[in-house]
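> This is the structure alone, sequence omitted:
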């Protein structure tokens, strides 16, 4: 019947409440992908760890989330979408509490992994549940609601994380999830039960899952620990590298030959999907790496507190909100490769602007690239998603979407690890070069004559050198990212033109 919802119990106010609960749950999980970005400096200072170690709080969450995304379909089919949705909400809320109570880096990273494991399935399941409870003619509006929470979450994350870290303590960036998680879980049990999906005894590719966890964990540990342990001069890092490489190869062989793979890598036989996904990985690695190190540089060098670092980081969100619906319409009229290439070139130009930042830059000089980047992001994200999913068979779209999100999330985690490592390593090189060319004797004598003590003068000069070295190094990282975006702009043209359109729900 026209305008009838699929479930008689979910009509009127109950339907709106169900949609609100699903959207709010998705918003909470997406918010946590960026809320810690501006709080790394606070967390590092409080736990007496380096900034590079502080970023493990971000990468551990992303990696755990990436591992669980491919399992979402199996979990929903085996236990029911609503049950998994509620279980993930409860688990995410419990680990949010434990994150807030953490008093060591080890405990915090462990609890962030728990958050990621339970948060990973919530995004795709929330999308599927919205499509399930609304009638077909309302699917576009349902996906609009889901997309809005997905876009707004990362925008508000840095603002909220910065304000909480400055005015309360960093622990509260996790504690704020508690009331939301509890209310959403109770409401979901109350109103979503009629929309439960049928279950069946599905087989799980246990070997494939084990190999997936093994090589990803080894790779991320190698990237996170390598910097502190002198990379491949350390036996542990060599072992981790070998485990990651061998595990990855064995994983590919196993998944390709298994009848029920946890990750259906056969989808990579479609050239359009492979090229679009690889291009998206390049772009997202550089994009996410940038939005992680910018707040840290602002706080360590520019004197910004976490709140203002959050404001500046989030300024790209307004352009993304404005352009997303426009780019979605353009994607149905123009070649997706052209739109994506334009987006990458624009991102490359913006990143090149950042490569000339200095310690005297004012707010607008720092904000302008953020604003332009906001307009550029939808141009590479939406067309690439459409191109990738438009290149596979209709029955493969769900698996392809999960695989694409897995690759994108992993690329973000790897991009962050590499960006922080390059930044830290190059800053030491820059500092060494600056110190070797310094001849401060005349400056020291002049400052001593003005009444400053020798120790104060030495400390001031050392501080200035450190700040300049950090800025030179961050500019070096942005130059690398500029080249990465240019590679993406070229790489996408190796993909064949999209054959057809993809429904908006999958493209998001």
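Yes, it's here. Remember, it's a predicted structure, so these values are computed and weren't measured experimentally.

> For the rest of this, base every contact and every neighbour count on C-alpha atoms.
OK.

> Would you mind measuring from residue 365 to residue 358?
Counting by Cα to Cα, to the nearest Å, the gap between residue 365 and residue 358 amounts to 10 Å.

> How about residue 497?
42 Å.

> quick one on the thing from earlier: tell me which of residue 365 and residue 358 has more neighbours.
residue 358 (18 against 14; other Cα atoms under 10 Å).

> Can you tell me the SS state at the more buried one?
When classified by DSSP: H, G, I helix; E, B strand; the rest coil, residue 358 comes out as coil.

> So which bits of the helix or strand encompassing residue 279 are buried?
Assigned by DSSP states H and E, residue 279 belongs to helix 271-301. Residues of helix 271-301 classed as buried: 271-299, 301 (neighbour count, 16 or more other Cα atoms under 10 Å).

> For the stretch 301-450 of the chain, which segments count as helices?
Assigned by DSSP state H, counting those that start in this stretch, the stretch 301-450 of the chain shows helices spanning 306-314, 316-330, 336-354, 363-389, 397-437, 441-449.

> Of the ones you listed, give the one that comes closest to residue 492.
Nearest of the helices of the stretch 301-450 of the chain to residue 492, taken as Cα to Cα: helix 336-354 at 6.1 Å.

> now that closest one: how far from the chain's centre is it?
With Cα atoms, centre = their mean, to the nearest Å as the basis, helix 336-354 stands 19 Å off its chain's centre.

> Surely residue 335 and residue 495 touch.
No: when contacts are counted by Cα atoms under 8 Å, residue 335 is not listed as touching residue 495 (11.3 Å).

> Please identify which of those two sits among more neighbours.
More crowded of residue 335 and residue 495, by other Cα under 10 Å: residue 495, with 19 against 14.

> Tell me who's in contact with the more buried one.
Listed by Cα atoms under 8 Å, 6 or more residues apart in numbering, the contact set of residue 495 reads 271-272, 275-276, 337.

> another one to put next to it:
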């Protein structure tokens, strides 16, 4: 009996099934937390006495912390064992979820979201690693299918669950609901997964590389998050942060290219197929996430929608993606992945252009149509990209390539959130100024005064209408720029050569 066969025999079929469900559930919980707070930002901002712009730090802090921790996953698993690290990561995630729910200030909430991200980052790849470890080769496709479904289902359910909880309970419960799931996963992992623990070894860690990674990403993200409140480069603090981020990034690249055991293996970028694939992924995913960020905020702050309705509208895309995923999975390997990816990105770009013509008088179903239709393209973008990127590197580089791909995707999410909200705010101010300069309000004021309004009331009504229209125009600008980014990503894919031979995607996460 081989070592691999002996691992499978340590668990009965029933234990294997239960363990697989628990691992899929843990992944679902972590992915859910990427989007569950999106529709709750206006509720949280109002409760904590902060602006909606500041409220988005709740999204970006989690994503950045998760991205930073992903490159550490391999070292942590080798050093302490994958089962032990999975259990401790789940415990940490549960504890920080409680602290997030108990937070009474933005500072505490952002700090606890960073803790959540640091603990949640390794859970995704480690849950996948454990699934591959407990299931024999003939059952792995089914197990990974279940895991992939939770990855798609999480973003779909996040806005709906977050919106319902915020409207009917309290925003604190979007974090508290993680606790029973975390407890269940910890208890089940301790009972079921200990027999499949991995061997440990004292492996070196690139401490300087880790420090530089945290330093430059931290400076960059803080600059992006606070820049819009500090007049950007008119503020010396923003200038200093930009310089530190640039110096840190340059030092990070030089160090990682010369380090024997780099925390991020940048040498993988020598493969043009991988480079073009991950840049298409980062641009495409960032442009797609722009809608997930801006739509709930616009609907709740300007259009009078509840968090629940905003969540349902936002989730339409992921619902359609779930329906199309099995078709995309069957086509992968039979059709050139570049055709599938570029076709999906082009489709997403067209749907984004459609949304660039929304107005303040648009109804729910007119917004739901492009949201739902664009979702059919998502699996044809995400699934073949793994084949393209991992098929472009050597087999011994697959794990590093998969980790770097996940890192860039998560960073794209965080950076896109900051840029989109900056662009939306700037667009709103410019549009309002232009409308105010050409507006002839005298007739309207006279009509409103004839209806019994005072001069000040009439002015306020007109001002509110201008604000509403300016916000709608700014949303359209965001979608137009997102569409251009998606079309650019469509072209970049074709820099990659066609993958040849079978591709091992087991290391992807």
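Thanks, I have the structure now. All values derive from a computational prediction rather than experimental measurement.

> what's the TM between chain one and chain two?
After superposition, the two chains reach a TM-score of 0.98 (TM-score structural alignment, normalised by the length of structure 1), with 508 aligned residues with a Cα RMSD of 1.4 Å.

> Could you list every helix and strand that the helix holding residue 279 of structure 1 packs against?
If you count contacts as 3 or more Cα pairs under 8 Å, 6 or more residues apart in numbering; DSSP states H and E, helix 271-301 of structure 1 packs onto helix 40-47, helix 306-314, helix 363-389, helix 397-437, helix 454-491.

> Tally up the residues packed near residue 145 of structure 1, please.
Per other Cα under 10 Å, the neighbour tally for residue 145 of structure 1 reads 17.

> Ignore what I typed, I meant residue 44 of structure 2.
24.

> right, and residue 300 of structure 2 touches residue 42 too?
Yes: look at residue 300 of structure 2 against residue 42 with Cα under 8 Å: they come within range, at 7.3 Å.

> In stretch 397-414 of structure 2, which residues are buried?
Neighbour counts over stretch 397-414 of structure 2 (16+ other Cα under 10 Å) mark 398-414 as buried.

> now the nearest residue to residue 131 of structure 2 once chain neighbours are set aside: how far from residue 86 of structure 2?
Closest residue in space to residue 131 of structure 2, ignoring its immediate chain neighbours: residue 20 at 6.2 Å, by Cα to Cα, 6 or more residues apart in numbering. Noted for residue 20 of structure 2: a distance of 14 Å to residue 86 of structure 2, by Cα to Cα.

> Checking residue 104 of structure 2 next. Helix, strand or coil?
coil.

> which residue packs closest to it, ignoring adjacent ones?
Nearest residue to residue 104 of structure 2, sequence neighbours excluded (Cα to Cα, 6+ apart): residue 48, at 6.8 Å.

> For the corresponding residue of structure 1 for that neighbour, give me its contacts.
In structure 1, the residue paired with residue 48 of structure 2 is residue 47, using TM-score structural alignment. Counting by Cα under 8 Å, 6+ apart, residue 47 of structure 1 touches 103-105.

> Mind listing what's buried along stretch 255-262 of structure 2?
Buried residues in stretch 255-262 of structure 2, counted by 16+ other Cα under 10 Å: 255-256, 262.

> Any idea how far apart the tips of that stretch sit?
Start-to-end, stretch 255-262 of structure 2 (Cα to Cα) is 8 Å.

> ok, and the closest non-adjacent residue to residue 102 of structure 2?
residue 172 (6.9 Å).

> same question, residue 56 of structure 2
With Cα to Cα, 6+ apart as the criterion, residue 56 of structure 2 has its nearest non-adjacent residue at 6.6 Å, and that residue is residue 41.

> what about the one you found, neighbour count?
So residue 41 of structure 2, with other Cα under 10 Å, has 29 neighbours.

> got a list of what it touches?
When contacts are counted by Cα under 8 Å, 6+ apart, residue 41 of structure 2 touches 52, 55-56, 58, 297.

> Take these and keep only those in helices.
Cross-referencing the contacts of residue 41 of structure 2 against helices under DSSP state H gives 52, 55, 58, 297.

> and the residue nearest to residue 131 of structure 2, how many neighbours?
Residue 20 of structure 2 has 23 neighbours, counted by other Cα under 10 Å.

> Look up how far residue 138 of structure 2 lies from it.
Note on residue 20 of structure 2: its distance to residue 138 of structure 2, by Cα to Cα, is 15 Å.

> With residue 59 of structure 2 instead?
According to Cα to Cα, residue 59 of structure 2 and residue 138 of structure 2 sit 39 Å apart.

> more crowded one of those two?
residue 59 (24 against 8).

> my guess is the more buried one contacts residue 413, does it?
No: in this structure residue 59 of structure 2 lies outside contact range of residue 413 using Cα under 8 Å: 9.1 Å.

> which residues sit in contact with residue 30 of structure 1?
By Cα under 8 Å, 6+ apart, the neighbours of residue 30 of structure 1 are 123, 149-150, 153-154.

> Out of the residues you listed, which is nearest to residue 344 of structure 1?
Ranked by distance to residue 344 of structure 1 (Cα to Cα), the contacts of residue 30 of structure 1 are led by residue 154 at 20.2 Å.

> okay, now that closest one: neighbour count?
Neighbours of residue 154 of structure 1 (other Cα under 10 Å): 22.

> With residue 169 of structure 1 instead?
Each residue near residue 169 of structure 1 was counted by other Cα under 10 Å, and the total is 17.

> With residue 8 of structure 1 instead?
Count around residue 8 of structure 1 with other Cα under 10 Å applied: 9.

> How is it assigned, secondary-structure-wise?
Put simply, residue 8 of structure 1 is coil when judged by three-state DSSP.

> What's the match for residue 291 of structure 2 in structure 1?
Correspondence of residue 291 of structure 2 to structure 1, assessed by TM-score structural alignment: residue 290.

> list the contacts for that match?
Contact partners of residue 290 of structure 1, counting by Cα under 8 Å, 6+ apart, are 416, 419, 478.

> looking at structure 2, which of those still make contact?
Retained in structure 2 by both residues aligned by TM-score structural alignment, their matches' Cα atoms under 8 Å are the following of those: residue 478.

> Go through the contacts of residue 290 of structure 1 and single out the one with the most neighbours.
residue 416 (29 neighbours).
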